[in-house]
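Enquirer: sequence first, predicted coordinates after that:
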Amino acid sequence: MGRIMAIDYGKKRTGIAVTDPMQIIASGLCTVETKTLGDWLKDYLSKESVETIVVGEPKQMDYTDSELGGVITAFAKALHLQYPSIKVERVDERFTSKMAFQTMIDSGLNKKQRRNKALVDEIAATIILQSYMDRKF
């Protein structure tokens, strides 16, 4: 059984979260610069067994694509073409950044720590992954 990976794709940074090999626990892994994401994925996927990649699907409140919708759809299609043995799924990611910020507050992080956008992206990816797991299982 391979891991499940979630990607919170952004213009500058991309948050990454993964499950354990038994697909029980979702954990934030890291945040990478979006411009280096392809190389990072190639390296990670050469070392770890991943059976599914979940890509956040940004939607507006009226379910239309957000500003990055087309870019992220193209990214998801490219992932599927480059890694055909890995299933690529999409999950609605509305409110994940707000939920991530609230998680930081609830965790007791101070204002300076909450300004860490990379941490927000990593937590958002974890929320996307947990949402997928809740739906799947």
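Expert: On my side now, so go ahead.
Enquirer: please make it C-alpha for all contacts and neighbour counts, starting now.
Expert: Will do.
Enquirer: would you map the helices across this structure?
Expert: Here the chain has its helices, by DSSP state H, at 37-47, 69-82, 96-106, 111-114, 117-136.
Enquirer: okay, those in a markdown table with distance to Asp8 and mean neighbour count next?
Expert: Converted to a markdown table, the helices of the chain look like this (distance: least, C-alpha to C-alpha, whole Å; neighbours: other C-alpha atoms under 10 Å):
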| stretch | distance to Asp8 | mean neighbour count |
| --- | --- | --- |
| helix 37-47 | 11 | 12 |
| helix 69-82 | 10 | 15 |
| helix 96-106 | 9 | 17 |
| helix 111-114 | 18 | 12 |
| helix 117-136 | 5 | 22 |
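Enquirer: put this next to the previous one:
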Amino acid sequence: MKYLGVDWGFIKIGLAVSEGEISSPWGVAIVQKNSLGKAVAKIVSIVKKERIDQVVIGKPEGKMGEAVEKAAEALRKQGLSVVLADETLSTRDAKTVMLEVGMGRKVRKDDNAMAAAIILQRYLDEKP
């Protein structure tokens, strides 16, 4: 099974792919979020191109969590299989990993794809 991890941010959306349940996910893209419709269309395009089976979206607390639920529903309406996963501290953990491997400050600003990889890895680790 092929998975797409999604870190849905206010401005950018990080994406990461895993080829299967035992392989580590890797960041693939950052999508600028101009509107929900454009973001959904871009993700649908990537899912079709990459032949993704399952979309895993990190869900935060509060108002952003409501926005993520709307995005998930919009993706489901496009026929995608979508699950929501806990994203607690994924951005902080992404910054830590990027710092540990020596990525520069400019690169660390675009931490969304790494956060998506962390969300996806946690989901895969917890999956029965």
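Expert: Looks like it came in fine. The structure presented is a predicted model; accordingly, all values stated were derived computationally and were not measured.
Enquirer: assuming the best superposition, what's their TM-score?
Expert: Once superposed, the chains reach a TM-score of 0.87 (TM-score structural alignment, normalised by the length of structure 2), with 124 aligned residues with a C-alpha RMSD of 1.6 Å.
Enquirer: hmm, back to that, and of the helices of structure 1, who's closest to Ser27 of structure 1?
Expert: helix 117-136 (5.9 Å; C-alpha to C-alpha).
Enquirer: out of the helices of structure 1, nearest to Ala26 of structure 1?
Expert: Using C-alpha to C-alpha, the helices of structure 1 put helix 117-136 closest to Ala26 of structure 1, at 6.0 Å.
Enquirer: among the helices of structure 1, which is nearest Thr19 of structure 1?
Expert: Of all those, helix 117-136 comes closest under C-alpha to C-alpha, at 8.0 Å.
Enquirer: helix 96-106 and that closest one, what's the angle between them?
Expert: Angle, helix 117-136 of structure 1 to helix 96-106, by axes from the mean of the first three to the mean of the last three C-alpha atoms, to 10 degrees: 110 degrees.
Enquirer: ok, and what's touching helix 117-136 of structure 1?
Expert: 4-8, 13-18, 26-31, 54, 56, 91-93, 96-97, 99-101, 114 (C-alpha atoms under 8 Å, 6 or more residues apart in numbering).
Enquirer: the corresponding residue of structure 2 for Ser97 of structure 1: what's its closest spatial neighbour, skipping adjacent residues?
Expert: Matched by TM-score structural alignment, Ser97 of structure 1 corresponds to Thr91 in structure 2. Closest residue to Thr91 of structure 2 apart from its sequence neighbours, by C-alpha to C-alpha, 6 or more residues apart in numbering: Ala115 at 5.1 Å.
Enquirer: next one: Ala113 of structure 2
Expert: Closest to Ala113 of structure 2 by C-alpha to C-alpha, 6+ apart is Gly14, at 3.9 Å.
Enquirer: counterpart of the residue nearest to Thr91 of structure 2 over in structure 1?
Expert: Under TM-score structural alignment, Ala115 of structure 2 pairs with Ala124 in structure 1.
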